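Undergrad: next comes the sequence, and after it the predicted model I'd like to discuss.
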Amino acid sequence: MASSTSDRPGDGTRRVGRTLGGPQLAAMLPDPAGARPAYRQLARAIGTLILDGRIAPHVRLPAERELAAALRISRPTVTAVYDLLRESGYAHSRQGAGTWTALPKGRAPSGVARLLAPGDTVIDLARAAPGLPERTLADALAEITPRLTEHAHTPGYHPYGLPELRAAVARRFTERGLATVPEQILVTSGAQHALTLVLGLLCGPGDRVMVESPSYPNALEALRHARLRPVPVPVTDDGWDIGIAESALHQTVPRLAYLIPDFHNPTGLLMPEPERARLLRAAHRAGTWVVVDETLSDLALDVPAPPPFASHAARGGGDRVVTIGSMSKSHWGGLRIGWVRAGARLITELVARRIAVDVGSSVMDQLLAVALLARGAGPAAHRLEELREQRSALAAALHEYLPEWTWRLPPGGLSLWADLGEPIAPALAGRALDHGVRIESGSCFAADPGVFEQRLRLPYTLPPETLREAVRRLAAALADSRSASARARGPRWIV
């Protein structure tokens, strides 16, 4: 988005704002032709883009005449769109300053709402993360207490991370087949923090970033907030089309590629070893940095855990591969510990950037991480068996209650990527909340708007009986949605 200095309505101050051009906004909106009334469809679409984070708050919308020309509709229609946005709280205007996006009172962006705890009776399928057994946490806390008191007499700032944790993470990479020393590790406050630091160091506004489509929603939001331009490459039910990825690297020469090759989120797929090598060679030819998200690499359910993606680059002499990981999926999301594995010089540059954001991760969390990693790099065998049982329970419930949906059983990870057969996921997600299930439409996993509206990600991180009840409620919500659509259409007469 272009930058400009403008008045932001409502505060009377002069500040730098962002302007969304007419052609740019038009490319994000559905075709208004045939929609009745078109202004309501367009206003609803813009509101969805704001809630999804694809359009940020406090962005100036294009002038009415400009957007009308870009959409090839009348200016009064755009006037009606903006009027409806203002009435519903998605925009506000001031004479001479234009129309600016806003969040309605009481509404949170979907990226925030996904992380908020649901009500007591709501089954949460919006988050794919396991809990940590209470006994495991209690034992680890008892183990680290003496060491924590030793640190109480120090400032507690460790911008690179505690030396013992850096050594433990480096040893973990080495055991998996990629020789690593502690100087190549930066401890972060989760993988999302790691990705944000890497994007901020390696990319600038307007740079192209190749991403899989679908991909992890929070990573896509990090790209949008950094004002980067995604270059989507498809991940289908059959996996990655490496030919398309190679062409994208050759033709667009992205600054960076963000990949989830190990039990990909949301599909659960595992990228084959030959395809990894091909992708790295193509990225090397393009001069593209490759950021590999390995947060799910330990969650191998039906196959051996894969070696580090960067091991291919190490054999080929490549030095533009950055690996990020965390303990959020393998252990507990409440343990905000992640890491970056890269060259020692890049780690130092990341630390220099990190100081402007935070000066180090929690000492307590880092000591807990050391204690948990000492018990095993990934989740215990019994926890993997629990995931297999939960995956089987979810699949069985889908076969019973929603047999028309299709999916493939993933070899690992935490979720199924279901195809509903029709683009009803956004409406179904809204209806499902009335039935006590919180779930996100597949469109949240898309780099481009209007994609994957026939898809839902269904995590199997809850107990089997809870998953069965969740699917039963989804089936009831789908039946209600279809009944409501039939009533809206009214009776059909045969003449």
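TA: Cool, the structure landed. Numbering: from 1, shown residues only.
Undergrad: rest of the way, CA atoms for contacts and neighbours
TA: Fine.
Undergrad: which parts of the stretch 251-400 of the chain are strands?
TA: Counting by DSSP state E, counting those that start in this stretch, the stretch 251-400 of the chain has strands at residues 256-259, 289-293, 321-326, 338-341.
Undergrad: the second one - contacts with which helices or strands?
TA: Of the remaining helices and strands, those touching strand 289-293 by 3 or more Cα pairs under 8 Å, 6 or more residues apart in numbering; DSSP states H and E are strand 256-259, helix 273-286, strand 321-326.
Undergrad: switch the cut-off to 6 Å
TA: strand 256-259, strand 321-326 (3 or more Cα pairs under 6 Å, 6 or more residues apart in numbering; DSSP states H and E).
Undergrad: one more to weigh against that first structure:
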Amino acid sequence: MRDEVDRFPSGAALAALLGDWSAGEGPLYRKLADALAAAAEDGSLVTGQRLPSERELARVLAVSRATVVAAYEALRDRGVVDRRQGSGTRVNGHRKVPRSDGRVRGGRGTAIVQRLIDGPGELISLGCAADAGVPEVAEALRAVADDEITGLLADPGYHPRGLPALREAIADHYTRQGVPTSPAEILVTSGAHQALVLLAEVYLRGAATAVVEAPSWSPCLDIFRQCGVDLTPVGLDDEGVDPRALASVLAESTPGLLYVMPTFHNPTGVLMSAARRRQVAELATRHGVAVVEDNAYAGHALAADEAALPMPLAAFAPRGSEVLTVESLKGVWAGLRVGWVRGPVGIIERCARRKAMADLGSPLIEQAVAARLLPRLDALSRRRSAVQREHCAELERLLARRLPEWSWRTPDGGSSLWVALPEGHSADVFAQLALRHGVEIVPGSAMDPTGRHDRHFRIPFLLAPEVLAALVDRLADAWTELRRHGPHEDLPLRPVV
């Protein structure tokens, strides 16, 4: 039983933890040993924890077994690990336990967040799918400086629910979409991410499970895992989350919440149909489960006719249901860090209390800028979507020319292609070779715990054309290396006596 409790979750999870360990000069086994030693030092590897077998780790890192054996041997020589026949390789139990490093144990999304902290360096990182800000942000900022700054400075500056003018603008935004909303039903947050954190704290405290789509975006999944719940994944089809599978799951248990991304799902780009939204809302209401709809990519339509987009899922909810709509200005500029939650007044009040404990309210100047942008949001989204269509088409053209064996579905919207490698190939393994060619990818195993998308990964297309071209060239080189040569042989030189 101790092995099962103390064993590191998987080789793939360890590979995600190590990040771009293979960068820089020197033999791979030495760089791997250095990365593992650093992980043990900062507490990412727990004292006494058994590391994956040499064979498993070699497979996911796309190196020879000899490379892993040599790395483990080097760690033993340094006193970082113990190696015993029948017991495997364990982090040394005599090492000092460091303070928490802030990571979510078992979470794959933390590697993506860590990349934001570290910066991309020379890598082309596919962990972030966000574009530069639109010029209207600067215009709105100048207008706030000219017309509103004196009034804002006269305000004490603490509005945990959000700047009243912005809450009113957001409420009007939903009312125009056919979802009548009052400012009391709106809470402004520091991006959609904080909105999900607050909702998880409200709904998952004491809960056993949360139902999520499979695949889903791993940092969001880590938010729920941090609350100590198990995740119950439900698959997708071309209209959104599978209603039959969802009905079965809800009939068997009472989860704390159901989390869906109906408007341009991340990472697949699927747009949930109006009929499917109604089905989901009615199922959740029947079983007494709150729905969190994350529409952070609502302004990223790729179809020419955006007027045909269905209303938010909240518009289809029967009386008495709880649907929380999360959205943000990511499509205008993620750097504003302005998001919000729309929901029942009582839930908004609970979230506001937690928001006040976290930061006493988001910065007012950014909110004032957002309030000026909200009335223009539809027009801004249409203009940006036209550019995104061109980027998506260019990425598809490059992939079709250089990597015709790969497959994907042209997304309805969003910011990425959800690409599948040919059958029999692992995106975890390919991720390691891609790193050595200067590309950081997020493999499907990080987004779907069921294993059904282990050969998939996400490629954002919100990059400059020249970066897209360089990206595909690097991916093609990595793919050629994998197909022709397989794992890299990196045998340390040892004297023969």
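TA: Cool, got the structure. Predicted model only: the values in this text are computed from it and were never measured.
Undergrad: can you tell which of the helices and strands packed on strand 289-293 of structure 1 is closest to residue 380 of structure 1?
TA: Proximity to residue 380 of structure 1, assessed across these by Cα to Cα, is greatest for strand 321-326 (16.0 Å).
Undergrad: structure 2: matching residues for that closest one?
TA: Mapping strand 321-326 of structure 1 onto structure 2 (TM-score structural alignment) gives residues 323-328.
Undergrad: average offset of the matching stretch relative to structure 1?
TA: When structure 1 is superposed, stretch 323-328 of structure 2 averages 0.9 Å from its matched positions, counting by mean Cα distance after the TM-score superposition for structure 1.
Undergrad: and the spatially most central residue of structure 1, what does it touch?
TA: Nearest to the mean C-alpha position of structure 1, by Cα atoms, centre = their mean, lies residue 217 at 2.1 Å. Neighbouring residues of residue 217 of structure 1 by Cα atoms under 6 Å, 6 or more residues apart in numbering: 444-445.
Undergrad: before we move on, back to that, could you identify which of the strands of the stretch 251-400 of structure 1 is most buried?
TA: When these are scored by mean count of other Cα atoms under 10 Å, the highest mean neighbour count falls to strand 338-341 (a mean of 27).
Undergrad: run the chain-centre distance for stretch 42-52 of structure 1.
TA: Distance of stretch 42-52 of structure 1 from its chain centroid, counting by Cα atoms, centre = their mean, to the nearest Å, is 19 Å.
Undergrad: kindly list the longest helix within structure 2.
TA: helix 377-402 (DSSP state H).
Undergrad: now do the buried residues in that helix.
TA: Using 16 or more other Cα atoms under 10 Å as the test for burial, helix 377-402 of structure 2 gives 377-378, 380-382, 384-385, 388-389, 391-392, 394-396, 398-399.
Undergrad: pull the contacting residues for residue 270 of structure 2.
TA: Contacts of residue 270 of structure 2 by Cα under 6 Å, 6+ apart are 264, 412.
Undergrad: so which residues of the stretch 51-200 of structure 2 form helices?
TA: Ranges of helices within the stretch 51-200 of structure 2 are 54-61, 65-78, 110-118, 135-147, 149-154, 164-176, 191-203, based on DSSP state H, counting those that start in this stretch.
Undergrad: of all these, which lies closest to residue 31 of structure 2?
TA: Of all those, helix 65-78 comes closest under Cα to Cα, at 8.2 Å.
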